[in-house]
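S.K.: Here is a sequence together with a model predicted from it:
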Amino acid sequence: MSFNENKLKILVTGGAGFIGSALVRHIIQHTPHQVVNVDKLTYAGNLLSVASVSEDPRYAFEQVDICDADAIKRVFSVHQPDIVMHLAAESHVDRSISGPADFIQTNIVGTYTLLEQARAYWLKLRDQKKEGFRFHHISTDEVYGDLPHPDEEAGATDSLFSETTPYAPSSPYSASKAASDHLVRAWLRTYALPTLVTNCSNNYGPYHYPEKLIPLTILNALQGKDLPVYGRGQQIRDWLYVEDHVRALLLVATTGKVGETYNIGGHNEKRNLEVVKTICQILEELAPSEMNPNIDSYSCEPGNASSYVELIRHVADRAGHDRRYAIDASKIEQELGWTPKETFESGLRKTVQWVLDNQAWCQAVLAK
């Protein structure tokens, strides 16, 4: 099967979530392929995120829990996908600390269930369809633990996560994702199921769930609320614009080599405090605080803010907080020809503008 010439049917798990919905929209809007969106619709999944493509005849939706083996078996039988792109996961570190059980169930048991049903389906396929089938597992750079921090070690910025970096997860979330990565590779080694794995850095962009750092900062600032920053805000993350990420994901799923792992990063290492301050600067340009009725520009009372940046509040650090993430994306760049299109500054400006233009979506998601 030639992936570049054939119209494929791609099963996307978690297709109503942040990255999953971006992938669904990208496939429908920019390729001839079909999409089967499988999502349980937990708090983080919302069909409003795929509303722009939901009427396309190449799109289908199945509200299914990936832990439900019978339901997943039916989905494979009915839709007969060529590729599985597995994004369904519990993904918020803070939630994993306060309630790890859901992360173990979805990220580990759910991945196992999906692998087994995919394997049973794949074994029944014939000829080119069986040869072309792929199971693409989408994971995170957090499985690698953290890297040396430049404030603590000279030359630290030279160290990056590569595809061969040993796993050292720090949180229940990253540990559950590490376990799912190992399951996917075991199903390749033991059963020859044709799998691929990608590990990405921090994503940001449109339709991002509002509890995450960037959308939370934007929305809180607009509402005149505190902008919480963990500890001193010196933790470093590599930021990847979500549209760049989904381009890479589709490229890996259709042209990547079975059995390989590809790291996907944005080449944008930023300290958390720097990210928050940059958002404040962009908001001052696009929605000036002096014009925002939620910002008391004329108050002299202690604690009141006269600008967005004055809303920043340092709070107790997260338990086990990783110091630094940074991806070496040279493999996917050299082997598959992918590079990010957005700089952090251009992507962040697009993100802030999107939130300003789509506050109704944000409020609807928060209400859910």
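M.R.: Perfect, thanks for sending it.
S.K.: from here on, contacts and neighbour counts on C-alpha atoms
M.R.: OK.
S.K.: Am I right that D141 is in contact with R324?
M.R.: No. The criterion here is Cα atoms under 8 Å, and D141 misses it with R324 at 10.6 Å.
S.K.: Give the residue from the two that has the larger number of neighbours.
M.R.: Per other Cα atoms under 10 Å, whichever of D141 and R324 has more neighbours is D141, with 27 against 23.
S.K.: How much space separates V355 from Y207?
M.R.: 8 Å (Cα to Cα, to the nearest Å).
S.K.: which residues are common contacts for these two?
M.R.: Contact criterion Cα atoms under 8 Å, 6 or more residues apart in numbering; residues shared by V355 and Y207: C362.
S.K.: For the two, indicate the residue with more neighbours.
M.R.: Y207 (25 against 20).
S.K.: mind listing the strands in this protein by residue range?
M.R.: Listed in chain order, the strands of the chain (DSSP state E) span 9-13, 34-39, 59-63, 83-86, 134-140, 195-200, 202-204, 227-230, 236-241, 261-264, 269-271, 312-315.
S.K.: Turn the ones you listed into CSV, columns for mean neighbour count and distance to Q359.
M.R.: Shown next, in CSV, are those (neighbours: other Cα atoms under 10 Å; distance: least, Cα to Cα, whole Å):
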stretch, mean neighbour count, distance to Q359
strand 9-13, 24, 26
strand 34-39, 24, 24
strand 59-63, 16, 25
strand 83-86, 24, 29
strand 134-140, 24, 28
strand 195-200, 24, 27
strand 202-204, 22, 16
strand 227-230, 19, 18
strand 236-241, 24, 20
strand 261-264, 26, 29
strand 269-271, 19, 26
strand 312-315, 15, 21
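S.K.: Those: which one's closest to S330?
M.R.: S330 lies closest to strand 261-264 among the strands of the chain, at 8.2 Å (Cα to Cα).
S.K.: In addition, the following structure is provided for comparison:
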Amino acid sequence: MIRRVLVTGGAGFIGSAVCRRLVGRGYHVVCLDKLTYAGNRASLRDVEGESNFCFVEADIADTETVLRLLHDEQLQGIMHLAAETHVDRSIDSPAAFVETNVVGTVRLLDAALAHWRTLPARAREHFRFHHVSTDEVFGDLPFDSGVFTETTPYAPSSPYSASKAASDHFVRAWHETYGLPVVLSNCSNNYGPWHFPEKLIPLTILNAIEGRKLPVYGRGENVRDWLYVDDHAEALEQVMTEGRVGETYLLGGRAERTNLGVVETICDILDGRTPLPDGTPRRLLIEFVTDRPGHDRRYAIDSAKAESELAWRRRETFDSGLARTIDWYLANRWWWEPIRASSYGGERLGRVA
């Protein structure tokens, strides 16, 4: 039974949710994070100081450090969430995404394999390398077609999704070639508290709170399936502990929305919570900007395999999760205001059309 876990990228958005969940459920958690622009130790405030949690600032490509942690902390599993994730940034600087998402993953796999080979037979049987990936590896899904499943062919469109697709393949190769016990998961778009402010939902919430323009790519017609981050963290725990070795599980929220629809809903909720001083409806702040290259039209996930094999169900609807998210940002300026004031303050990279 896995009770001692290394979480890579644990100071990030999804990673910190995983750390908070696992620590609260009694796991011994070692969080490893390089603390690049999207890594924030403040997101771990609720678990810092707990006896079953420790934080290590390091790079997943530092094989020596990872090996030492695996051995010294007697870790029984790795949940690999460390990644460069923002599509816009991957268009500007693809090499950084290859270094972290591909090369970094391969070096982490090497460390995991070396550690796994030293374990007694029973411990080797229970060890897991859980690779956390994205639905973007499957590419563009037409509006009038079905949904992604575990057998959907890979067709990544952006440097980010290409790097994640490559890392998925390397994880499977380490299982097929070397026998490393792996499980994989691909998720739809996450949202919730502690989300880095340059992504669509938190950027829109914060701009709307402050009465700024609300940038939307193209005409806002692109569709995404949305999954509340705590629901995702619960699913990731189940994939790691109950998933079948070598298998992939798709995790989605069954909540498809157009980007414009998401932005409009945020406007309406905030108008009800805290109207702007001059009474301006926030929908009037929406500003369409030039679309980014290779912007996939639609993503949608079929979570039936995870729901049937792992008995997992998302708990939040999109409306309930979004309301919780907005309330969190309204109550936690201490977390996001320093980020907004920094050089990473959160801007979409499109241009005004």
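M.R.: Okay, I see it. Fair warning: this is a prediction, and the values are worked out from it, not measured in the lab.
S.K.: Stretch 66-73 of the first structure maps to which residues in the second structure?
M.R.: Aligned by TM-score structural alignment, stretch 66-73 of the first structure falls on residues 60-67 of the second structure.
S.K.: List the contacts of the matching stretch.
M.R.: Under Cα under 8 Å, 6+ apart, the answer for stretch 60-67 of the second structure is 8, 32-34, 58, 82, 100, 103-105, 107-108, 110-112, 114-115.
S.K.: Pull out the buried residues from that stretch.
M.R.: With burial defined by 16 or more other Cα atoms under 10 Å, the residues of stretch 60-67 of the second structure counted as buried are 60-61, 63, 65-67.
S.K.: Residue in the first structure paired with E50 of the second structure?
M.R.: Match for E50 of the second structure (TM-score structural alignment): D56.
S.K.: what sits against its match?
M.R.: Contact analysis of D56 of the first structure by Cα under 8 Å, 6+ apart lists I28.
S.K.: so how far is K9 of the first structure from it?
M.R.: Counting by Cα to Cα, the gap from D56 of the first structure to K9 of the first structure is 14 Å.
S.K.: From F161 of the first structure, how far out is the counterpart of V137 of the second structure in the first structure?
M.R.: By TM-score structural alignment, V137 of the second structure lines up with V143 in the first structure. Taking Cα to Cα as the measure, V143 of the first structure falls 10 Å from F161 of the first structure.
S.K.: on that earlier part again, tell me who's in contact with the match of V137 of the second structure.
M.R.: V143 of the first structure touches 167-170, 174-175, 177-178, counting by Cα under 8 Å, 6+ apart.
S.K.: Check P228 of the first structure too.
M.R.: Per Cα under 8 Å, 6+ apart, neighbours of P228 of the first structure: 217, 312-315.
S.K.: Check K164 of the second structure too.
M.R.: 101-102, 133-134, 137.
S.K.: which residue in the first structure lines up with it?
M.R.: Under TM-score structural alignment, K164 of the second structure pairs with K177 in the first structure.
S.K.: Can you tell me, leaving aside adjacent residues, what's nearest to the aligned partner of G266 of the first structure in the second structure?
M.R.: Matched to the second structure by TM-score structural alignment, G266 of the first structure sits across from G253. With Cα to Cα, 6 or more residues apart in numbering as the criterion, G253 of the second structure has its nearest non-adjacent residue at 4.3 Å, and that residue is L227.
S.K.: what's that neighbour in contact with, if anything?
M.R.: L227 of the second structure makes contacts with 187-191, 252-255, 314, 318, as judged by Cα under 8 Å, 6+ apart.
S.K.: one more time with 10 Å
M.R.: 187-192, 251-256, 314-318, 321 (Cα atoms under 10 Å, 6 or more residues apart in numbering).
S.K.: just to revisit the earlier point, how about a markdown table for the strands of the first structure, with distance to A156 of the first structure added?
M.R.: Formatted as a markdown table, those follow (distance: least, Cα to Cα, whole Å):
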| stretch | distance to A156 of the first structure |
| --- | --- |
| strand 9-13 | 36 |
| strand 34-39 | 40 |
| strand 59-63 | 45 |
| strand 83-86 | 33 |
| strand 134-140 | 21 |
| strand 195-200 | 20 |
| strand 202-204 | 19 |
| strand 227-230 | 22 |
| strand 236-241 | 12 |
| strand 261-264 | 19 |
| strand 269-271 | 12 |
| strand 312-315 | 25 |
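S.K.: Those strands: which one's closest to D127 of the first structure?
M.R.: Of all these, strand 134-140 comes closest under Cα to Cα, at 14.0 Å.
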